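> Here is a sequence with its predicted model. Questions after.
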Amino acid sequence: MSSDDSSSALLLSRQLKDLQKNPVDGFSAGLVDDNIYQWEIMVIGSPETLYEGGFFRAVMDFPTTYPIMPPTLKFTTAMYHPNVYPDGTVCISILHPPGDDKYGYEQANERWSPVHTVETILLSVISMLSSPNDESPANIEAAKEYREDYPLFKKKVRRIVRDSADM
């Protein structure tokens, strides 16, 4: 294990202990197979949002270069949202690599920064669920329905919420 690996593992261990000691409403986290670089996340749908009552599993994979580079977050429970790719991968600015956006959509200060923690990432995901960004969608169909046929979008979200609660 290189010194970068050991310092990222130490930081992740500390962040996990902090979350276990001081849980945050809306999500829980634990390791997948005792692997400090892979966490299982449970996001609980926030009250007064379309996702209320849902239990959404996800996996967060950290690079050994964390916190210099961001983790990836992918829902393993079905998710229907403009900012979640059909395969479950979450697309939010703070999970994009640091620096300038080659497409000019995001400013560097909106993208990944080593000051982010697992807690700030998951709070951003919870915020994303209640306030989709349909200007830069990962799921074009969901964004189009969100804008043009909100009742249909709402019906699809309600179905995944119901299904998630049955798992």
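Here it is on my side, so go on.
> alpha carbons only for contacts and neighbour counts from here, please
Noted.
> This protein: helices as residue ranges?
Along the chain, counting by DSSP state H, helices occupy 3-21, 118-130, 140-148, 150-166.
> how about TSV for those helices, with distance to residue 58 and mean neighbour count added?
Formatted as TSV, those follow (distance: least, Cα to Cα, whole Å; neighbours: other Cα atoms under 10 Å):
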stretch	distance to residue 58	mean neighbour count
helix 3-21	16	15
helix 118-130	11	17
helix 140-148	19	17
helix 150-166	12	16
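> Residue 36 is nearest to which of the ones you listed?
Proximity to residue 36, assessed across those by Cα to Cα, is greatest for helix 3-21 (6.3 Å).
> picking up where we left off before, nearest to residue 66 among the helices of the chain would be which one?
helix 3-21 (5.6 Å).
> what packs against the closest one?
In terms of contacts (3 or more Cα pairs under 8 Å, 6 or more residues apart in numbering; DSSP states H and E), helix 3-21 is packed against strand 27-32, strand 35-44.
> For these, give me TSV that also has mean neighbour count and distance to residue 100.
What follows is those, written out as TSV (neighbours: other Cα atoms under 10 Å; distance: least, Cα to Cα, whole Å):
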stretch	mean neighbour count	distance to residue 100
strand 27-32	18	30
strand 35-44	20	26
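> try this one side by side with the last:
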Amino acid sequence: MATSAAAILLRRQLKQMQSDKDIPGISCGLVDDNIFEWEVVLMLNDDCKYYGGGFFKASLSFPEEYPLMPPKMKFETPIFHPNVYPNGEVCISILHPPEEDKYGYESAAERWSPVQSPETILISVISVLSSPNDESAANVDAAKMWRDDPKGFRRKCQRMVRESLGEE
């Protein structure tokens, strides 16, 4: 059983999230009792513009250097979104290491900092699911469809919601 400072912090944060009723629609647990590997389920309500009603599984993988370095998040349930790579990896600023962006797109203040937590990550992901950032697309096809064919994008997202519920 890991007893590092990162493991202690993650145990506290997991316990907090599991008991916090202020964040509806987020469920977290461990993968194989490994505090550095979390399974997450996002049960998105209708406020989530494109994926409302969906049930999306994801994983959070925390590095030993947490909270100095960010975790990685990956959707296990297929999702078509400008800020999610086709393999399911999530690409949002707060999951990028706390260093200068070599492409000059993000400021250091937008990137990971130790004040972030699994809760702030998941809230940010839910937010970006409703309001994609197409300027820095991880999935170029999704960004193009979101810009050029909003109705088609919405239909594709609704199909993914149905699939996430096992309806297709």
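Cool, got the structure. Quick caveat, the model's predicted, so the values are computed rather than measured.
> Can you lay out the helices of the first structure as JSON lines showing distance to residue 70 of the first structure?
Converted to JSON lines, those look like this (distance: least, Cα to Cα, whole Å):
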{"stretch": "helix 3-21", "distance to residue 70 of the first structure": "12"}
{"stretch": "helix 118-130", "distance to residue 70 of the first structure": "10"}
{"stretch": "helix 140-148", "distance to residue 70 of the first structure": "24"}
{"stretch": "helix 150-166", "distance to residue 70 of the first structure": "27"}
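> looking at the helices and strands packed on helix 3-21 of the first structure, which is closest to residue 1 of the first structure?
strand 35-44 (13.1 Å).
> Can you tell me which helices and strands that closest one packs against?
Using 3+ Cα pairs under 8 Å, 6+ apart, strand 35-44 of the first structure is in contact with helix 3-21, strand 27-32, strand 55-61.
> mind redoing it with 10 Å?
helix 3-21, strand 27-32, strand 55-61, strand 72-75, helix 118-130, helix 150-166 (3 or more Cα pairs under 10 Å, 6 or more residues apart in numbering; DSSP states H and E).
> Compare the ones you listed and give me the one nearest residue 47 of the first structure.
Once these are compared by Cα to Cα, helix 118-130 is nearest, at 9.6 Å.
> Relative to residue 7 of the second structure, how far out is the residue most central in space within the second structure?
With distances taken as Cα atoms, centre = their mean, the residue of the second structure nearest its centroid is residue 125 (4.2 Å). Applying Cα to Cα, to the nearest Å, the value for residue 125 of the second structure to residue 7 of the second structure is 23 Å.
> before we move on, what about residue 98 of the second structure?
20 Å.
> Kindly tell me how buried the nearest residue to residue 115 of the first structure once chain neighbours are set aside is, as a neighbour count.
Closest residue to residue 115 of the first structure apart from its sequence neighbours, by Cα to Cα, 6 or more residues apart in numbering: residue 67 at 7.8 Å. Residue 67 of the first structure is flanked by 20 other residues according to other Cα atoms under 10 Å.
> so what's residue 67 of the first structure up against?
4, 7, 8, 11, 12, 112, 113, 114, 115, 116, 117 (Cα atoms under 10 Å, 6 or more residues apart in numbering).
> conserved subset of the residues you listed in the second structure?
With both residues aligned by TM-score structural alignment, their matches' Cα atoms under 10 Å, the contacts of the contacts of residue 67 of the first structure that the second structure also has are 7, 8, 11, 12, 112, 113, 114, 115, 116, 117.
> from the residues you listed, which two are the most distant?
7 and 112 (18.6 Å).
> Next, format the helices and strands packed on helix 3-21 of the first structure as CSV and append distance to residue 165 of the first structure.
Below are those laid out as CSV (distance: least, Cα to Cα, whole Å):
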stretch, distance to residue 165 of the first structure
strand 27-32, 15
strand 35-44, 10
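> residues in contact with the aligned partner of residue 52 of the second structure in the first structure?
Matched across to the first structure, residue 52 of the second structure falls on residue 52, judged by TM-score structural alignment. Applying Cα under 10 Å, 6+ apart, we find residue 52 of the first structure in contact with 44, 45, 46, 129, 130, 157, 158, 161, 162.
> can you do 8 Å?
44, 45, 46, 161 (Cα atoms under 8 Å, 6 or more residues apart in numbering).
> Kindly reformat those as CSV containing distance to residue 18 of the first structure.
As requested, these are exported to CSV (distance: Cα to Cα, whole Å):
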residue, distance to residue 18 of the first structure
44, 19
45, 22
46, 22
161, 29
